[in-house]
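Undergrad: Make a model of this:
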Amino acid sequence: MALWQLYALSVALVSSFVASSSSSFYHTAVAPPQDLQISDPGLLGSLDIEWKPPPNVQAFNECTVKYKFEYRNTGDRDWKVIFTRKLKFRVGFDLSRTAEVKVQTLLEGRCTNDVEVQSDWIYATFQVPLQGKLESEVQNFHCIYHDWEYLKCTWQPSLLAPRGVRYGLYYWYEGLDHAAQCDDYIQDHGINIGCMLQNLSQAEYKDLSICVNGSVAATLLRPLYVTLRLHNLAKPSPPKQLVVSMSASEQLHVAWSPPGGETPPQCLEYEVQLAEDQGEAKATWASVSTQMETALTITRANQSRISCVRVRARTNIFCADQGFWSEWTQECFSVSRKEDKQLFILIPVILSLSSSFIICMLIGQCKKRSPAGKPLHASVGC
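TA: As a prediction, this is how the structure comes out:
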């Protein structure tokens, strides 16, 4: 047999094998899951999603059956994705918008020649009945997690809120059996406009679901639903014990202590600001940032006078996606150059010597003018 004939035969055999494998792959199919359902257990946005396996799952005992579960709120750009072998999940949604979920079956193993086979998607949505007009929802809802110790949330009554409205804040996070109500409200003229929540350490790095609703006779008010992450709302107190000194080589040394409270020291970053006066020019601020360190040595590039040094703190990127800066330390330290300090010491000495010389000269003049033999009184002539 000629060489080209052997080559043609081998190509035909390989093509036949590939076609046979492809045929077995394309003939392996899997059905989507069944009975996708969404239920609300009353946890302010955490919904239960469950489904049943596809009807023909028993036929694939040589393969692994998994599910690709995706969810989002209507209006979100991206889906959140979970790969699982479970048949039930509890995930958080914004109940002011429609919840959307979808699931498909994934099949892979010997029965598919180790190629992943995907079923069609099945879909479901959920929407709580929203009462009242959108304008009846509370306004300017805002929360800060102070010193990782307590959460302070505030809001303003809606534009459509009638007199006598009563607002309530409810919250839930994983670990609570049921939604709880705020027991420490902030009031303005008898109306609840805020809430203080203590002992939330178990809720850190979890979804904290909050609902603020209002009630008043004969009027429907729309509730506000939000989901928070405490570590992204943290605001520490200002750093403490700020100490500023200047070395002989014109290096500025700034040191401080971490703020109080329960803020983890390893979760803090700092910003140091210097106000520099350059002659008659207006003071300008220069900033220096540092991660976790509580001391800085700054080499001054000019001979300007440092009129103020201050420090503030914030949760760093290792512990949060974002956070609030603390207030600045209140002290302002005026740090002068070495020659300025020498001048500050010399000027009073020179003034003192000059004053003494002038007084002596005046006393001498008075003595010359005084008649002979008469005493000189301090009250006369001087």
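Undergrad: all contacts plus neighbour counts: C-alpha atoms, from now on.
TA: Fine.
Undergrad: For Leu224, which residues are in contact?
TA: Leu224 makes contact with Ser96, Glu137, Val138, Cys211, Val212, Asn213, according to C-alpha atoms under 8 Å, 6 or more residues apart in numbering.
Undergrad: at 10 Å instead, please
TA: With contact set as C-alpha atoms under 10 Å, 6 or more residues apart in numbering, Leu224 has these partners: 94-96, 134, 136-139, 141, 169, 210-214.
Undergrad: Thr105 falls within a strand, correct?
TA: Yes - read with DSSP: H, G, I helix; E, B strand; the rest coil, Thr105 is one of the residues of a strand.
Undergrad: which residue is nearest the middle of the chain?
TA: What sits nearest the mean C-alpha location of the chain, by C-alpha atoms, centre = their mean, is Asn232, with 2.4 Å.
Undergrad: Tell me the secondary structure of that residue, please.
TA: Classification of Asn232 by three-state DSSP places it in helix.
Undergrad: So it versus Ala320, what's the distance?
TA: Applying C-alpha to C-alpha, to the nearest Å, the value for Asn232 to Ala320 is 5 Å.
Undergrad: In three-state terms, how would Glu331 be classified?
TA: coil.
Undergrad: Which stretches in the stretch 251-382 of the chain count as strands?
TA: Remark: strands assigned in the stretch 251-382 of the chain by DSSP state E, counting those that start in this stretch are 251-257, 268-277, 284-291, 295-299, 305-315.
Undergrad: Between strand 284-291 and the last one, find me the angle.
TA: Angle between the axes of strand 305-315 and strand 284-291 is 40 degrees (criterion: axes from the mean of the first three to the mean of the last three C-alpha atoms, to 10 degrees).
Undergrad: I have a second one here; can you model it like the first so I can compare?
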Amino acid sequence: MMRSVNFQCISGILIYLLVNARWATASMITVDPPANVRVEDLGYLGVVDITWEPPVSLNNSQCTPRFELQHYDTYEQRWKSVRTKQQKYRAAFNFGKEIVIKLRTYLKGACTDDKELWSKWILINDSMPMQGDPETSVKDFHCIYYKFETLKCEWKTGKLSNSNYELQYWQDGMPGKKTCDHYLRATGINTGCVFEKEKLQLFSSLFICVTGMPGMNPIRQSYFSFQLQNIGKPGAPEDVNISKTQNGELKLDWRPPIGKIPSHCLEYEIQYKEKTDTWMTITEWRETTYSFNISMPLHELCVHIRAKTNRYCADDGYWSDWSTESCWEEVSPIPEINIKWVYCTGIAAAVLLGIFVIAVLYVVIKKRHWSEKLQHKAKTLVY
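TA: From the prediction side, this is the model:
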């Protein structure tokens, strides 16, 4: 009995010491940050490759290191984060603003007794070289994708001297950046670009840089990025029609606008009014029919509709123009008693007219007959 108790005590002490020794060993491990971090500009107007190497201290480690990378997206104005085993990551930045990147090593496995360990952050603050006076950059830059077929970008000019603007763009799948083929101009200065022939992709970022023409005075570059579905403007709904059902409801129906946007990606805003009243609005309607269940009797109603890409297909977008206004007016029916009276009067008049015609013919025939008879009597008396 004593030997058994002593054995259990000694075994417990050994296990305790072993566990604490492993914990102490794991807690003493330090993780170094990644080494040789590089940021490479790919020439795609804001797209860069970030590369790094594992810390030298982990070359003989039993754990596979992972890395956590964070960068500040100046277009969306928020931090983005990713954990990866790779040593390369592609990200997009606005080169007109500061580039901020943070990177650290993440370790977990047999070498850490399955505990999570992180290195310190490596912070990279960088900026691309800019040329030209800041006052020369474009102002109020905006783009609209009309009917999801034609992209049109416009801007206001800055202070220029012997300079003109050039628009460059790039989207994933293009071999390199391109320049605008069709500019909008005012007094000889480029104030916009229409992408007529280029086939652009939805749900893929388009990168744009407005800079100066080669050989002219430098212009401060302006960088922009957006996805086309978020700047789309559908056409106006078509064939708007109002009709009254047998139940006394007013039914409104229309056709989706013409364009590449699928009908299930559209929502509608309906406005209706009596001709003397203000507009009433119905928002976020996804069908192409609507029934007005109005308790008060209406004698006339006018409606127009506009469309927009819904939140299931885009983060944002523009409302279309309003459709042509369509109006419905109650027509006062002719009472049935009046219709019957008209029918009866018409039939009676026709009968009376027939009797009158017959009577006239009868009188004429009789008059001839008596005239001939009197003439015959007169001749007889003379003889």
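Undergrad: Looking for the alignment partner of the residue nearest to the centre of structure 1 in structure 2.
TA: Aligned by TM-score structural alignment, Asn232 of structure 1 pairs with Asn230 of structure 2.
Undergrad: any idea how far stretch 277-290 of structure 2 is from the chain center?
TA: Relative to its parent chain, stretch 277-290 of structure 2 has a centroid offset of 19 Å by C-alpha atoms, centre = their mean, to the nearest Å.
Undergrad: typed the wrong thing, it's stretch 33-44 of structure 1
TA: Distance of stretch 33-44 of structure 1 from the chain centroid (C-alpha atoms, centre = their mean) equals 30 Å.
Undergrad: how much space is there between Val101 of structure 1 and Arg85 of structure 1?
TA: From Val101 of structure 1 over to Arg85 of structure 1 the distance is 17 Å, taken as C-alpha to C-alpha.
Undergrad: which of these two has more neighbours?
TA: Val101 (21 against 14; other C-alpha atoms under 10 Å).
Undergrad: ok, now which ones touch the residue lying closest to Tyr72 of structure 2 once chain neighbours are set aside?
TA: Spatially, and ignoring its direct neighbours in sequence, Tyr72 of structure 2 is nearest to Trp79 (4.4 Å; C-alpha to C-alpha, 6 or more residues apart in numbering). Trp79 of structure 2 makes contacts with Gln70, His71, Tyr72, Asp73, Val100, Ile101, as judged by C-alpha under 10 Å, 6+ apart.
Undergrad: Mutual contacts of Asn232 and Ala320 of structure 1, please.
TA: Contact with both Asn232 of structure 1 and Ala320 is made by residues Tyr205, according to C-alpha under 10 Å, 6+ apart.
Undergrad: which parts of the helix of greatest length in structure 1 are buried?
TA: Assignment by DSSP state H gives helix 338-369 as the longest helix of structure 1. Within helix 338-369 of structure 1, the residues that count as buried by 16 or more other C-alpha atoms under 10 Å are Cys366.
Undergrad: what angle do that helix and strand 305-315 make?
TA: Going by the same axes, to 10 degrees, helix 338-369 of structure 1 makes 140 degrees with strand 305-315.
Undergrad: List the contacts of the residue nearest to Lys85 of structure 2 when sequence neighbours are not counted.
TA: Excluding its sequence neighbours, the residue lying closest to Lys85 of structure 2 (C-alpha to C-alpha, 6+ apart) is Arg66, at 4.7 Å. Going by C-alpha under 10 Å, 6+ apart, Arg66 of structure 2 touches 34, 54, 83-87, 104-108, 118.
Undergrad: Sort out which one of these lies nearest Gly12 of structure 2 for me.
TA: Gly12 of structure 2 has its nearest neighbour among those in Lys108, at 27.9 Å by C-alpha to C-alpha.
Undergrad: what's the spacing between the closest one and Gly173 of structure 2?
TA: Note on Lys108 of structure 2: its distance to Gly173 of structure 2, by C-alpha to C-alpha, is 37 Å.
Undergrad: More neighbours: these two, which one.
TA: Counting neighbours by other C-alpha under 10 Å for Lys108 of structure 2 and for Gly173 shows that Lys108 has the greater number, 17 against 9.
Undergrad: residues in contact with the nearest residue to the more buried one once chain neighbours are set aside?
TA: In space, and not counting its chain neighbours, Lys108 of structure 2 is closest to Glu116: 4.9 Å by C-alpha to C-alpha, 6+ apart. When contacts are counted by C-alpha under 10 Å, 6+ apart, Glu116 of structure 2 is found next to Tyr106, Leu107, Lys108, Gly109.
Undergrad: Surely Glu98 of structure 2 is in contact with Tyr72?
TA: Yes - with contacts counted by C-alpha atoms under 10 Å, Glu98 of structure 2 reaches Tyr72, the gap being 9.3 Å.
Undergrad: Tell me which of these two has more neighbours.
TA: Tyr72 (18 against 14).
Undergrad: Contacts only, for Gly214 of structure 1.
TA: Counting by C-alpha under 10 Å, 6+ apart, Gly214 of structure 1 has contacts 136-138, 157-158, 161, 165-169, 192, 220-224.
Undergrad: Asp32 of structure 2 too?
TA: Neighbours of Asp32 of structure 2 in contact, by C-alpha under 10 Å, 6+ apart: 54-58, 104-107, 118-121.
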